[in-house]
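Q: here you go, sequence then predicted model.
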Amino acid sequence: MAAIFDGMLRHARELLAVRSPLDAELIVSEILGSWWGQRALDGDVEEVVGEALVAHAARVGSPAALALLTGITCLGTRGQAARAERTALELMDRGVAGPIWADRVGMVEARECYVSRDVYGDQESVICVFEYPGDGGASDRHALVVLVDRTRPGVVGPRMPGERPPACGSVRDAWVSSRIDRLLDHCRREAAVNPLMRFEEIEPRDARALLQRCLDHTNEEPDAPVDENFGSYHAFVRHRVRALPTGGRAPQPAVHGADRRADLAVRFLASDEAAELSDTAAASRCVDRIIDYGCTHDFGRPLRVSPVKCEMFLLDWLPRKVLLSQAEQEAVPHVLAAWTRWAGRRTGLPDEAVRATLDAVWDATVKFADAYRDPSSFGLDREIVDRLLPDGDLEALPRRAFALPFLSGRHRVSGRHGTIDLSVLDPSDPADRRVLLELEHPGATEEHLRAHERIADRLWRGDPPQLWETAQALLDVGYERHEVLHRLIAVLDRNGHDPRALRAGLRVLRHEPPPG
């Protein structure tokens, strides 16, 4: 590790040659981005690596080390910044010369903010203008451009106490421009000639609320699909978002409760757009799926339609997630097309955008039949599948079978056990689930059974999603099913009351070395 840190300090020598605080911040951000997105086996990577770098710079004590510590005081995490500031003061007391930009680094003020977005709501570029106050600051006036992507599904649902608000997108890329007027003129011209683009000024406080939530979501995403250079800008983006004023509001989910969803479905089915759908029963079930996808996986926006969203719904989400009947498989593309016309009219989507979305629906329809697979086609008993998927949640099949393993030959539960007819047990019912667990753990103590009830319930609901991801990671490296369950139970018992601590504990568990 010392050799790696020495390389970073050699990079930090560039800080001694620059005069602009903006240039210095970008160099420091690049150094701090060296480990962004990585995972540490024994704790948070920012603590393990970032704070170790601060300690190494303190031991070296060179002007380059002091320059790096000065930059970390501004751009580091709160823990890194506090340690870097103390160490930098100690080096200055020892007579180490500080960089010429030290008094101005990080001292930016936010000016105007803008957003350039497509009419679909797939992506938007948030442009925030900053400058350093005082004489000469105009030369360092700059714009931070952050690309927010809303095409990747992000679950919106009830929050537990202490959890962050639901995400409203993810940060995918960021860059800095000093040619602000040229940048803004380009965005205005594009919006003027392209009916599918919009450009407007927004309140800086609203820009902060939006970017903070999206940045938090990106930070928590495993293997976040960001641009390859995003890590170099991550610390810079984090600092600039904090420099924006507080008190704003990010976009809120548009539809929450079941009543609102049902009302949308009724209005659609009574519309002219739905009048030509021949199988009204199948159409009703299909529109429920469309609304559910928009509410739960598109940041609470069921009325939003776009070519990308429709393709993801037909070719990715439905084949992975939902168990459809044959009638529903045949009906869903036609229902989605009718929904596109109806939702587009209600939201004022331009005719060009509606036509492009319909073209994407019909293009995807050809591929949908190949992409969609019924679980029974893989040799699974349909009756067993129906018991595990009373809600049609196809994505839940493997984790529910793992939690209540009566699909495999060794564990399969059928016939009768004493007075119990095992074929009618409902695994979605807690009482019946308890019977299944008792059969799997004969002679177990009440405490042991309750622990398995808790983990089975969590896996059944997929709460949190990282629970099943961790189980798969442990199975992949060779742990047996029951040992995996007990490791998950241990983490759940320690952190189940705190959603963030639970996710952190599972993240550490995913990096367990192979057994024995």
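A: Nice, thanks for sending it over.

Q: only C-alpha atoms from now on, for both contacts and neighbour counts.
A: OK.

Q: just list what whichever strand or helix holds His448 packs against, helices and strands only.
A: According to DSSP states H and E, His448 maps onto helix 446-461. Counting contacts by 3 or more CA pairs under 8 Å, 6 or more residues apart in numbering; DSSP states H and E, helix 446-461 is packed against helix 397-403, helix 430-440, helix 465-476, helix 481-495.

Q: for comparison:
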Amino acid sequence: MVRMSPVSRVRKKQSSSEEPEPQSLTGFFKDVLGDYANLGTEPGHLEVELLTSELMGQWWETGDDLGPELVELAADKGTAPAAAFLAAFASLGDDEGQRADAGEALAGVVKRGLPEPEWAATLGEFGVGECWRTADVYGDASSLLCVFGEGDTAHGVLALLDFVEFDGWVKDVVVVEAPDEVLAEMRGQAAEGGELMVFEQVPPGRARLLLEDGIAITDSIEDPEVSADFSRFRALALSRARLLGEPEQAEETPEFGEQEQADAIAAFFAFAADEGTAAELDDDEATRAVAEMLAEFGAEHDPRRPLRVGPEKLAFFLDTVFDGDDDLGEDIEAALPDVVRAWAEWGARRDGLSEEATGTLLGAIDEVLEELAEDDSEVDSADVYLDGTENVDDPEALVDLLARRMFAIPDTVTVIGDDELELDPTDAEQRRLLVVGEFPEYHESLAGDDFDEQERMRLAMRTTIVDQLWDNDPAAVWEAAKRLGGKGLEREEVLSQVEQVLAKHLEPATESSMEFDLDDYEAGLSSLG
């Protein structure tokens, strides 16, 4: 989709590493009046609208519509900046009632002798140009550009619509200058995309429907993952949408209940049996279960086109399935890849996708499946670092535990002499062999039983530190390791520095053992990093 390039803002939000202090409504209103006073007596229309849209974006982000209260305060204030706010809000207010209230408040202020801002009567009156959209051929996402004004006043509203999770929600919207350049970029992207892209002119009424419905869906989502610009340009985009005339009638959402889903699944298995798919597909309980999951997913997340297939939609389905709390069972997990591929083939044939588009779709699904398989293998590999005695309910604590033990023992396969060994790091003796494997220069002397004292001490210290990391006892070892790692030191450099601290505090205990003072050792570790 086309990149989003906003025009320069009227003002920038102040950046700070600290959270701003909560502000009272009267304090906020005072700042608002100051902003409108700074516009002067002859601001450009777009300048007024951008300021107002950003102001409304601030309370959109907090979920607290301050419009009615600010209108009341402005009506009581009755100053030129207050009149400017009322005139602007009468044009950009979110709903007809708010705009009417602001207009009435402005009329009341004018009756009391304050002149209406010169620009108020024509605010937002821009000519409507053409609307264009690019989209992927699958219908996962679309960029919509609507042009307004001409000459020096020409600008565009550019929106990015996502049909994967919430059926056409607007996840990004900006006002762009030089819309002809953006349109040229959209043409170029469509040409480069070939059969995988759609580029077409959109009737104004349909564009309004897409914008208003899409922003309404975004408004209904709790904490939507929108761009930083969305809130600033949201109100202005809705204001421009109203210039596009009457919206088209929305298509009626088709019925896709249990019977329709059952019919679709029957058609899918008939296709798999008659037409054949890239993968052999058995009609059994597991494959039926996956097909039912796909149909239910379409009904929930893509109600207008529940059987539509697209790379992003099916990737989202797979992520949802594997990230869910339900245990799928081995049979369903085994059937899932082939069923999803076959479902994609069936959908591509039904939707008339080209051979190239179908191939790209299947290739994208394979990539997602490979990534998920790698993620699963990483989870499985993490199991070897747990012996079942750990009682870690906090996910962050579990991540730290695994990171610590994987730092202590990065690999569970080692080579000692001519033998490649896969070992269990939870067993202390096998863990020692994994440590030995990291010192191939010692293997010959170990095998010949001519291991000198210096080598023996080095290996003993490394084994001790690895055990300390494994058990997190003392915890100061892992804390020191993280500090040193944070400064860019590699694992071997970190362990070498810890060994030096340990060596300073070792004292003979018996002829065959050493001991150290724990407090002194921890104090030495605290000085590292």
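A: Nice, I can see it. Quick caveat, the model's predicted, so the values are computed rather than measured.

Q: tell me, the helix holding His448 of structure 1 lands on which residues of structure 2?
A: Counting by TM-score structural alignment, helix 446-461 of structure 1 pairs with no residue of structure 2.

Q: spatially nearest residue to the counterpart of Arg150 of structure 1 in structure 2, not counting backbone neighbours?
A: By TM-score structural alignment, Arg150 of structure 1 lines up with Phe163 in structure 2. Leaving aside its sequence neighbours, Phe163 of structure 2 sits nearest to Asp140 (CA to CA, 6 or more residues apart in numbering; 5.1 Å).

Q: please apply the same query to Trp132 of structure 2.
A: Going by CA to CA, 6+ apart, Trp132 of structure 2 has Gln201 as its nearest residue, at 4.3 Å.

Q: could you do Asn229 of structure 1 as well?
A: Asp173 (7.8 Å).

Q: the helix or strand hosting the one you found maps to which residues in structure 2?
A: Following DSSP H and E, one finds Asp173 of structure 1 within strand 170-177. Mapped onto structure 2 using TM-score structural alignment, strand 170-177 of structure 1 covers residues 169-176.

Q: surely Ala145 of structure 1 touches Ser125?
A: Small correction: residue 145 of structure 1 is Val, not Ala. Yes. Using CA atoms under 8 Å, Val145 of structure 1 is in contact with Ser125, at 6.4 Å.

Q: deepest-packed of the helices and strands packed on helix 446-461 of structure 1, please.
A: Most buried of those, by mean neighbour count (mean count of other CA atoms under 10 Å): helix 397-403, with a mean of 20.

Q: that one maps to which residues in structure 2?
A: The aligned range for helix 397-403 of structure 1 in structure 2 is empty, by TM-score structural alignment.

Q: other SSEs contacting that helix?
A: helix 382-388, helix 446-461.

Q: the last one to helix 481-495, inter-axis angle?
A: Okay, so that is helix 446-461 of structure 1. 90 degrees (axes from the mean of the first three to the mean of the last three CA atoms, to 10 degrees).

Q: which SS class is Val309 of structure 2?
A: Under the three-state scheme (DSSP: H, G, I helix; E, B strand; the rest coil), Val309 of structure 2 adopts coil.
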